[in-house]
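[1] prediction below, plus the sequence it came from.
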Amino acid sequence: MIYSSIRHDYKNEMQSVIDLNTLEITLEAARDDISRVVLIYGPRYSDNKDANNKIEMNLKYRSKYHDIFSVRLNLDDTRLRYLFYLEDNGGDRVWYNEKGFFKTRPQGYDSGYFQKAIINKSDVKKSPEWAQDAVIYQIFPDRFFRADSNNYKNREWNQLPKKDSIYGGDLKGIIKKLDYLKELGINTLYLTPIFKSPSNHKYNIDDYYQIDPNFGSIEDAKELSKAAKEKGIKLIIDAVFNHSGSNFFAFEDLLTKGEKSKYMNWYFPENFPISKEEVNYSTFANDIQDMPRLNLDNPETQEYFLKVAEYWTAELDLDGWRLDVADEVSREFWEKFRKRVRKINNDIFIIGEVWYRASNWLDGNTFDSVMNYDLQRDIFSLIIEENMDVDQFSSQIQENFRHYHPEKPNILVNLLDSHDTARFNWELRNYNKKIIDQKMKFAISLQFLLPGIPLVYYGSEVGLTGADDPDCRRTMIWDKNRQNRDLYNYYKKIISYYNQNRDLRKGDYKELFMDPLNKILIFSRKNKKSNENSTVVIINMSDKKQNINDKNIIELLKNKNLSFSINNNNNNSFNNNCLKIDKKQILIYS
C-alpha cells in the first residue's frame, strides 16, 4: 500500500456540501493501489464512543496517477465524525484517520476521527439550476448582423477583418436573428462587451453607463433582453472590470491632474506625470496603453463598479455575467459582486474567464463557473495534434474534475474556440473537407457529451473560420450557399439530443472501458440519484471497424437502445456477444 499517496482533507472537493442534509466524502489514492474503501461514520454527539455506520465507497475517477473514491451521505444529523478502512491488491489492510494509518482500528472519541462540525445554511453554495440546461451561443456584436444600415462602418461585411475593422453589427441585428438561434436549439446568449468604447471589441470601455452608440441604445438593449426571454433565451453579458478604457473619466482625470487627482488610487501609476506614450502605469497584459488596470482593492473603485453591475443587472434583467480577466481582479471585489448582484437576481449565473484549473475560484463565494480552456486544450491535443490517445484524454479530464467540488464539472463552460483563439476548424485547414468535417463532428460531440455547458462561438455552426485575433472575428455568414449546411445540421442534431437527455446535462462522468491500441473509449453519464450508468457513450477513433467483446459492456448494453450516432449508416451492430462499431464513429446507448 502506497501510504504517501493516500489523502483526505477538509477542502471543498474532498468534504463537499451538496445540500443541507447531503455530504460527499472523497478519498484519493495511487492508481491501481487500493481495491476497497469503506467509510465508517456516525454522529459527533453519541452515547457510543465510536462510529459504527459503514458504507462502501465507489471508484469515481481515474487519472494518470490517482484513483478517487467517493460516497454521498444523506444525514439527519450533519454533525459527523468518520474514518476510513482500506484494503490494497496485495492484502494489506489499514485504518486511516486524522492521525494517520493503523493496523488495528483506533478506539474512542479522541482517537483521531475526521470531523464535519455541521452543515449550516450558508455552507450550501448553489449555482442556478437553469445553468445545467444551458446551451450558450457567444456573439461578438459588431460581426453578427447589421440591422441599421446607418451604423458606422469602415469595412464591407464579407471582407476579412483588420485590427481596427468596424462592420456595424448591432443589437437590433441580434434581435432579428433570435428565431435563428431558437431554431438551432440555443437557450442562452452571451454577448462580448456592449458599453461605449472606441474599439470594435469594446474591452476598453469609456462609459460603463452607456450602450455603445454603434450597437444601439439602452432601449435596444432592453428590447433584446425582453425579446430573448419571450423565446426562452437567457442573456449573459461581459463585465470588464479588470481595466477601463483610457478615455474613462477617472483615468482622464489622472492624466490631467497627476498626483492631485482624486482618482489616483483607482489605478496603479508608477511615476508622474502619467504618460500614455511611456505607459508608466499598470495595464491589462503588458503596456496596453488604452487598457489601464483598475485598483479594485480600493473601496471607492469597488463601490463604483459594484453599482455599475447592480444597474445593468436590474435594467436589462440579466441572467448572467461573464467576467473578463477575472483571476487578476481582487477576490474581495468578486465576493462583494456576487452578493450584490444576487440581491437583485438570486438566480444569476457568474462565469469567470480563467485559462487554467480554477478550483480555488469555484468555492461558492465568487464565480459559479469558468471558461473550460482545460478541456479545449485536451480536445485540441486529441483531435488536431493527435499527440494524446484516448487513455490519456480520459485520464486528463478526470484529473481536472477531481480538483473541483463534485457539482462543478457539469457547469464548467465547454468551448472549442472564442474571440480570443483561432477557430477550431482553422487548425484543420490542411486536411481535405471530408476529414475536416469528420474531425469537427468528433470535437463537437465531445463538447456536448462530456460534463459541462456547451458554448457555440457564433458562426462555428456554419463553418466560419479564422486564425488568431483579429481573423477569428470574421463576420457571420448568412448566405446559405456559403454555409457548411452539413455541419449546421449536425450542430442542430446534437443540440436537440443534448436538450432531451438529462444525463448529458446533469450526470457524472464514469470511465467504463478503455482500449488505447484500438482507440476505443467507453464512458457513461451516471444518474446521480440512482447511481446507474444511464447513458453510455462508445467512441471509436480508429480508421478500422472494431469489435467490442467485453462482458461487462455487453451486459450493460443489453437493456439499452441505440439513441444517437455521428454517422447514420448500417455498419454498426449489437448482439448478445459482441458490439461492432464502424470506424470514426460515436454511438450512444440509453
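    Everything's here; your move.
[2] only C-alpha atoms for contact and neighbour calcs from this point on.
    Fine.
[3] which stretches in this structure count as helices?
    171-176, 178-184, 218-230, 249-257, 299-315, 331-344, 373-379, 390-401, 433-449, 485-500, 502-506, 551-557 (DSSP state H).
[4] okay if I get those as a markdown table plus mean neighbour count?
    Output for those, formatted as a markdown table (neighbours: other Cα atoms under 10 Å):
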| stretch | mean neighbour count |
| --- | --- |
| helix 171-176 | 21 |
| helix 178-184 | 15 |
| helix 218-230 | 17 |
| helix 249-257 | 18 |
| helix 299-315 | 16 |
| helix 331-344 | 17 |
| helix 373-379 | 20 |
| helix 390-401 | 20 |
| helix 433-449 | 19 |
| helix 485-500 | 17 |
| helix 502-506 | 22 |
| helix 551-557 | 14 |
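[5] and Leu75, which of those helices is closest to it?
    helix 502-506 (22.5 Å; Cα to Cα).
[6] show me what that closest one is packed up against.
    helix 485-500, strand 520-526 (3 or more Cα pairs under 8 Å, 6 or more residues apart in numbering; DSSP states H and E).
[7] out of those, flag the one nearest Ser165.
    Of all those, helix 485-500 comes closest under Cα to Cα, at 27.1 Å.
[8] ok, residues contacting the closest one?
    For helix 485-500, the external contacting residues (Cα atoms under 8 Å, 6 or more residues apart in numbering) are 133, 135, 184-186, 437, 441, 444-445, 448-449, 461-463, 504-505, 564.
[9] take the helices of the chain and write them to TSV, including distance to Lys162.
    Listed next are these as TSV, based on distance: least, Cα to Cα, whole Å:
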stretch	distance to Lys162
helix 171-176	22
helix 178-184	27
helix 218-230	27
helix 249-257	27
helix 299-315	31
helix 331-344	34
helix 373-379	26
helix 390-401	36
helix 433-449	26
helix 485-500	27
helix 502-506	38
helix 551-557	52
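[10] dropping in the other structure now:
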Amino acid sequence: MENIPEQKEYELFSPITLAVDTTEIVIKDFLIDQKIDSISSDIDYLLSEDKRKIFFISDDDTPILSILKLWTNGVPYSVLVKKNMQKKVVLSYLSKGKKFSEVSIVGEFNDWNPSLGQMRLINGNWQLEKFMNPGSYQYQIVLDKEWRLDDGNPKTVSNGNGGLNSILEVEGSVGDPPKLSFQLKQGDIQIISESANEIFVFCDNTQIESEKILVIPEKIKQKKYSYVRVFSFNKNGESNSLLIPLKFGTVITQSSDLYDQDKYASNLYFILVDRFLNGNKQNDNPVNDVEVHKKANYHGGDLDGILQKLKDGYFSDLGVNTIWLSPVTQNPLYAEVEYPAPHRKYSGYHGYWPISCTKIDTRFGNSETLKELVEVAHQKGIRVLLDFVANHVHENNPVMKKHPQWATNFILEDGRENIRIWDEERLTTWFDRFLPTIDYSIPEAVDLMTDSALFMMSEYNLDGFRHDATKHIPTIFWRTLTNKIKTSFPDRSIYQIGETFGSRELIASYVATGQLDGQFDFNLYFDSRVVFAQDEVSFTQLHNSLMETFLYYGNHSLMGNITGNHDIPRFISYAGEGLSFGEDAKKAGWERKVKIHDAVGYNKLQMLTAFIMTIPGIPVIYYGDEIGMVGAGDPDNRRPMIFDGLNFYQQDVKKNAKDLLHLRKSKLSLLYGDFNLLELSDTIYVYERNYLDQKTIVLFNKGVKPVNINLNEDISAFKQHFSSKIENNNVTLFPYSFEILTLN
C-alpha cells in the first residue's frame, strides 16, 4: 500500500474533464503551496518550465478514465482524469433558395450568443462544425438578425417563456455504460459492478486497490471523517459514481454520524436582508427621493431581524442548516437611475452596489450584530454564507476613486457603450453606468479584492460565500481567492457557490478544485419551472435535463437546486396563473398587483420543492417560497417576508417544506444515494435513491386526474411520508401531487 497522508489535508479533488484538444492543469489548484516531487499519468503530458502547470493533449486513444498522480513529500495524491466525450457535429440550415447575408445558430450549447454560432454558406447549406456532448439541446436560427424556429426541424419544446424552441438531438453510444452500487459484507465495502472494464477507487485523494471487497487503509481508519469514491467505465462510457462517507474508516449508516459541516447535507435558505424582518427601527433610513417607488426603496429589514428569527428557532424548526445573506456592505445613501428604459430610480436596498467592500451598511446594522448573528447561528448548528460582490463596485467606492484605471473600458472600439452586453463582452461589460466592472487582468486588483473577501470571512467567521456574477469574472480571481481561503483556513469546510446564467458547459468551467464548489443549476431550474407549472409540458423534458446535469456536474455534486431567486419571477406566480409565460414579468410587477388566481399553484410549488429536495445537489429555498409568496419580476419578487396570518394554503406549503427539509436531513439515501429511474411519462415521474439497504422512492403525478402506479416490488415495509393512497404495492397519486416512501 502506498503512503497515505496523516490528515485529510485537502478537500476532495474533483475529476478533471479534458478539453477536446489541449488541457491546462494548474498544480496549485490541488496542492496549494507544496512542491512536486514527481508526476505520473496514464496519458502523455507536458510540464511547464516553472513546474506549475501540466498540459494534456487528447486524442482518440485517450482512455475514458485515467489517473494523474502528484507526488509530494513521498506521498501520492490521485486525481481522476476524464476523456472529453464530445463528438464533432455538423450543424446545418438549408436556406431553400432564400438569400441571407448572415445566418447563426444559437442555443443552450453556445449561451444563445449569435457571434458564437455564425454559420458558413457551403453548397447552398449554411453550416457550422461544433464539438458537443450527447443530449438534447434547445436552439433557434438567426436569419439576418431575426430569431426563429428551424423550419427544417419539426421537433420543438416549450422555451419556458410562452414560446417554442427547436430541439437538436445528439446521439450517444448505443450500448449501456456500467452500473455501480455497493453493500456491506461483514462491515467491509463490497463494490457491485455490471460490465465495467476498469474500476477506480479513492480514499479521500489517494487511489487504493480496486478489489470487489475494499480494504480500508489503517491511516484512513485514524481519520474521524473521510470518503470512499468509486468510478468505472466500459466502451460505452462512464458509470455512475459512488460517494461513501466514513467515520474512523467505517461506513456511516446514520445521518446523525455525519460531519457537522458536511456540505452534501446542506439545506440552504436565501435571505434578502432588507425584505426579511425589521428588527431595529432605529437604523431605518430609506432614500428620501419622491422618484423612488416604495418597491425600489429600503423596507427596514436588517441583521437584527435575522438574529431575532435565529433566536426564535425559525430556521431550525423549518429544517434549514445553512443561510445565505444578501450583501451587507455599505451601499449609497441616494438613488440611481437604471440604464434600461423606462429608466426608473432605485435605491441600493439589495446590497449589490458596494460603496465599501468591508464596512457594514448602517441600514442593516453593524459589525457587532453580524458577529453575534454568526455566533448564534453556529450555536444552533447553522452555517452562514455571505453574498460577495467582486465583479463591480459603485463608482464612488474608494477602490475606484483611488484606482480609476482598474475599470474595464466603458466605450468599445466600435463606439458602443459597454453596458449589459452579457455574452459578447462577458468579462468586461458594465451592469450600469455607475457600476464600473473591475479589470482583473491587473494583478493588484485581484489581490486587493480577494483580500477584502478574506477579511470578511476571517472577521465574521463565515462558512462560505455566494458569489455574484461569477461568469463575468475571470478564473484568475477565483483561483486566487480559493487558494487564499485554503491557505488561511486549512481546517475549515468552506463552501463557495457561484451565480452564472449560461450553458452547462460555461457553468461547469467554474466548478472545479481550486475554484468554486458549485453554482446554481439555472438550466435545471428553468426546465423544472416550465414542467411543473405547465400541464402540457412533459416530465421527459425534466428528466432529460437532470441527466444533462449529471453529465456535466457528476452524480454527487454541490450544485444549488433552487425554488427561485431574487432575479426571476416567483415560481408560484406562473403556477398559480398570476403571470403568463411570455409576458414581460418586470413590467407586470409595476403595472398590476400580481396574485394567485388558481390555488393549484400551491400544489405545483410543493411538487417543485419535493423535486429539489430529493435529487442530488444542495436544495436552496428563496425566502418566502416556503409559504408560497407571490411576485412578478424584480422588484416585485422581493416583497416583505410574511410570518403571521398565513392562510390555509400558505400553512400547507410551509408544512410541506418543513417535512421535506427534515426528511432530507435524516436520509442518507437522499444525501449520498445513487439515482435510478423507475417510470417516466408525460405526467408521471418515479425514481429511487439508494444507499446500502436504505431506499427512497419518489413519485410525481402532474396530471389532472388520479393515477395508480404499481411499483413491482413489496413496499409493505416502506414508510409513507405524504398523503397518497397505498394498497398492496400500488400507489394512487392525486392530481398535482407527490409521494415519498422510505425504507431503512
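    Noted; the coordinates are in hand. What you are looking at is a predicted structure, and each value in this text was computed from that prediction instead of being measured.
[11] circling back to that earlier point, which one, of the helices of structure 1, ends up nearest to Arg474 of structure 1?
    Per Cα to Cα, nearest to Arg474 of structure 1 of these: helix 171-176, 15.9 Å.
[12] what's the average distance of the closest one to structure 2?
    After superposition onto structure 2, helix 171-176 of structure 1 sits on average 0.7 Å from its aligned residues (mean Cα distance after the TM-score superposition for structure 1).
[13] hmm, back to that, quick one: closest of the helices of structure 1 to Phe101 of structure 1.
    For the helices of structure 1, proximity to Phe101 of structure 1 was assessed by Cα to Cα; helix 390-401 is nearest, at 25.3 Å.
[14] superposed on structure 2, where does the closest one end up, distance-wise?
    Helix 390-401 of structure 1 sits 1.5 Å off on average (mean Cα distance after the TM-score superposition for structure 1).
[15] read off where that helix ends up in structure 2.
    Using TM-score structural alignment, helix 390-401 of structure 1 lines up with residues 539-550 of structure 2.
[16] and the strands in the stretch 301-450 of structure 2, which stretches?
    Counting by DSSP state E, counting those that start in this stretch, one finds strands in the stretch 301-450 of structure 2 at the ranges 322-325, 336-337, 345-346, 383-388.
[17] any idea which of those is most buried?
    With neighbours defined as mean count of other Cα atoms under 10 Å, these peak in mean count at strand 383-388, which reaches a mean of 25.
[18] out of the strands of the stretch 301-450 of structure 2, the one nearest Trp126 of structure 2 is which?
    Trp126 of structure 2 lies closest to strand 336-337 among those, at 43.1 Å (Cα to Cα).
[19] contact partners for the spatially most central residue of structure 2?
    The centroid of structure 2 falls nearest to Phe520 when counting by Cα atoms, centre = their mean (2.3 Å). Contact analysis of Phe520 of structure 2 by Cα under 8 Å, 6+ apart lists 497-500, 559-562.
[20] which of the residues you listed map to contacts in structure 1?
    For these, the contacts that persist in structure 1 are 497-500, 559-562, with contact defined as both residues aligned by TM-score structural alignment, their matches' Cα atoms under 8 Å.
[21] hmm, back to that, what comes into contact with the match of helix 390-401 of structure 1?
    135-136, 504, 521, 523-524, 527-528, 531, 680-685.
[22] from the chain's centre, how far out does it sit?
    Taking the mean of its C-alpha atoms, stretch 539-550 of structure 2 sits 15 Å from the chain's own mean (Cα atoms, centre = their mean, to the nearest Å).
[23] returning to what we had before: how about JSON lines for the kept ones among the contacts of Phe520 of structure 2, with distance to Pro327 of structure 2 added?
    Output for these, formatted as JSON lines (distance: Cα to Cα, whole Å):
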{"residue": "Ile497", "distance to Pro327 of structure 2": "14"}
{"residue": "Gly498", "distance to Pro327 of structure 2": "14"}
{"residue": "Glu499", "distance to Pro327 of structure 2": "14"}
{"residue": "Thr500", "distance to Pro327 of structure 2": "17"}
{"residue": "Met559", "distance to Pro327 of structure 2": "21"}
{"residue": "Gly560", "distance to Pro327 of structure 2": "18"}
{"residue": "Asn561", "distance to Pro327 of structure 2": "21"}
{"residue": "Ile562", "distance to Pro327 of structure 2": "19"}
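[24] show me what contacts the aligned residue in structure 2 for Ser369 of structure 1?
    In structure 2, Ser369 of structure 1 lines up with Gly518, judged by TM-score structural alignment. Residues counted as contacts of Gly518 of structure 2 (Cα under 8 Å, 6+ apart) are 496-498, 510-511, 557-560.
[25] now do the helices in the stretch 51-200 of structure 2.
    For the stretch 51-200 of structure 2, no helices turn up when DSSP state H, counting those that start in this stretch is the criterion.
[26] in space, what's closest to the counterpart of Gln585 of structure 1 in structure 2 - neighbours in sequence excluded?
    Taking TM-score structural alignment for the superposition, Gln585 of structure 1 sits opposite Ser737 in structure 2. In space, and not counting its chain neighbours, Ser737 of structure 2 is closest to Asn701: 5.5 Å by Cα to Cα, 6 or more residues apart in numbering.
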